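Participant: With the sequence up front, the predicted model follows.
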Amino acid sequence: MIRVLVADDEPLIRAGIRMILDSADDIDVVAEAGDGREAVRNARETAVDVALLDIQMPVMDGLTALAELGRAAPRVRVLILTTFGERDNVLRALGHGGAGFLLKDSAPDELIHAVRAAAAGNAYLSPAATRHVADALASPTATARAEEATRRLDGLTARERDVLALLGEGLSNADTGRRLHMSEATVKTYVSRILTKLDCDNRVQAALLARDAGLHTGGV
């Protein structure tokens, strides 16, 4: 069972999210919070797998709470849920180690899918958020980022680059294993090694590096 914390300062929004998530047999909303500070406290004190954080909350906003959770409860995977799709918010969420970003007008099935993906250790970006990331990659600094990403990937073996390319496509460990004819445990070992070599805190950051470097699967 995936145990979820929902943090939003609007009770009706929390109730709606709870109703959607509780409709899934494998998801259980075990805690709620009306502000970021309460969310951090609940996540630290409750066995939570995934936290859904609104960006605009009183006392402590969602992005600040995300950074705090990285220190106080690093086991918790965090999805940022908001009505605001500005590029800077998306990039800040990913930079702070968020497992994904989706908008409040996302379809119920997308919300459930995002929670499952985060719980499985995978990154999730809504289509709208993906467009913002793509816009950022097309900015004037994209060339410099591409050069830096390429340099950092130079230390990877050919097989590690294959795994990273599929990670960049958002594939799960299981799907990556099927594509590369590896066991899921072997893929996990590769991912851990890749994160260490690239000095990345999570899969999302590694995936963005892969995209910056223009890494492709080459038909694997």
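Facilitator: Right, received. Where do you want to start? Residues are numbered from 1 along each chain as shown.

Participant: alpha carbons only for contacts and neighbour counts from here, please
Facilitator: Will do.

Participant: how near is N89 to G70?
Facilitator: 17 Å (C-alpha to C-alpha, to the nearest Å).

Participant: Same check on I13?
Facilitator: Taking C-alpha to C-alpha, one finds I13 at 25 Å from G70.

Participant: Settle it for me: which of those two has more neighbours?
Facilitator: G70 (18 against 15; other C-alpha atoms under 10 Å).

Participant: before we go on, here's another structure to hold up against the first:
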Amino acid sequence: MTQIGSREVPIAPRLTVAVCAGNELVRRGLGSILDDLAIVETGVHCENWEHACRLMSTTPIDILIIAEAGYGSCQLPDGVQTKILVLVDATDLRTALKDAPPWAHGFLARQDLTPTGLDEAFRRVAAGKSQIPARLASELIQRAAAPLPARAARPAKLTSRESETLALLADGLSNKQIARRLSISDHGAKRLVASLLLKLDSPNRTMAVVTAIKSGLIEPSVT
């Protein structure tokens, strides 16, 4: 483990990170931050989604940052293993979630975008953990707490063990950490997580947490 600010984050190998943004200033701004991060071995830029798809299909890209809205309906090319981080405006949550691709592996709050925050996010995603900024998670939970009719119909019925696992996923724990917390085998934790992804119709851990919070499956725990 290594220390970032006051928090410990997993050690990760040096990464190839791409930024997808039509705005040149956005690309240059993020590129300058990437240049200063020791964890980033190579930073590349994509002007649009088509360019990003070609790049991911031909080059090993570890992480792609989608820095603009409008990619919610895009399809990820088959066989691509790139982890996707979406830059969102935490003050406009409705638009952020509407536009977010369903296969996103995590979110970055534009308001909290710093070298330290990016470094920590990259390490978490590289380690297979969920990446949801505290600001965004708090707003998601508060939205879930609102008395909306849509919350009456929950998308899945979870067992007590699955509910425990979901809460740990929301805290960003890995499968091994979940196994230790629940005193079960690593295989058992992996099976529980897989069951949650299936029941919540989510392609990855981050989107499972987002779906659960929006649907009210994770009860409000912040004020």
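Facilitator: Good, I have the coordinates. What you see is a predicted model, and the numbers here were worked out from it, not measured in a lab.

Participant: didn't L81 of the first structure look like it was pressed against A99?
Facilitator: No: if you go by C-alpha atoms under 8 Å, L81 of the first structure and A99 don't touch, sitting 11.2 Å apart.

Participant: So which of those two has more stuff around it?
Facilitator: A99 (28 against 25).

Participant: how close does that one sit to A146 of the first structure?
Facilitator: Taking C-alpha to C-alpha, one finds A99 of the first structure at 22 Å from A146 of the first structure.

Participant: now do F84 of the first structure
Facilitator: Counting by C-alpha to C-alpha, the gap from F84 of the first structure to A146 of the first structure is 27 Å.

Participant: List the buried residues of stretch 135-152 of the first structure.
Facilitator: With burial defined by 16 or more other C-alpha atoms under 10 Å, the residues of stretch 135-152 of the first structure counted as buried are 136-137, 145-146, 149-150, 152.

Participant: Now which residue in the first structure aligns to V193 of the second structure?
Facilitator: Mapped onto the first structure by TM-score structural alignment, V193 of the second structure lines up with V191.

Participant: What lies in contact with the helix or strand that contains that match?
Facilitator: V191 of the first structure belongs to helix 184-198 when assigned by DSSP states H and E. For helix 184-198 of the first structure, contacts defined as C-alpha atoms under 8 Å, 6 or more residues apart in numbering pick out 152-153, 155-156, 160, 163-164, 173-174, 176-177, 201-203, 206.

Participant: Any quick ChimeraX command for the buried ones out of those?
Facilitator: Per 16+ other C-alpha under 10 Å, the buried members of these correspond to this ChimeraX selection:
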select :152,153,160,163,164,173,174,176,177,201,202,203,206
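
Participant: Which of the contacts of helix 184-198 of the first structure fall within strands?
Facilitator: Residues of the contacts of helix 184-198 of the first structure located in strands (DSSP state E): none.

Participant: do you know how far the residue of the second structure most remote from its centre is from V209 of the second structure?
Facilitator: The outermost residue of the second structure relative to its centre, with distances by C-alpha atoms, centre = their mean, is P149 at 27.0 Å. Distance of P149 of the second structure to V209 of the second structure, computed by C-alpha to C-alpha: 20 Å.

Participant: Please apply the same query to V26 of the second structure.
Facilitator: Distance, V26 of the second structure to V209 of the second structure, using C-alpha to C-alpha: 28 Å.

Participant: Check which residues of stretch 10-26 of the first structure are buried.
Facilitator: So stretch 10-26 of the first structure, judged by 16+ other C-alpha under 10 Å, has buried residues 14, 17-18, 20-21.

Participant: likewise stretch 85-92 of the second structure?
Facilitator: 85-90.

Participant: Likewise for stretch 208-220 of the first structure?
Facilitator: For stretch 208-220 of the first structure, by 16+ other C-alpha under 10 Å, it's 208-213, 215-216.

Participant: Output those residues as CSV; include the columns distance to R75 of the first structure.
Facilitator: Converted to CSV, those look like this (distance: C-alpha to C-alpha, whole Å):
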residue, distance to R75 of the first structure
L208, 21
L209, 23
A210, 24
R211, 26
D212, 27
A213, 29
L215, 29
H216, 30
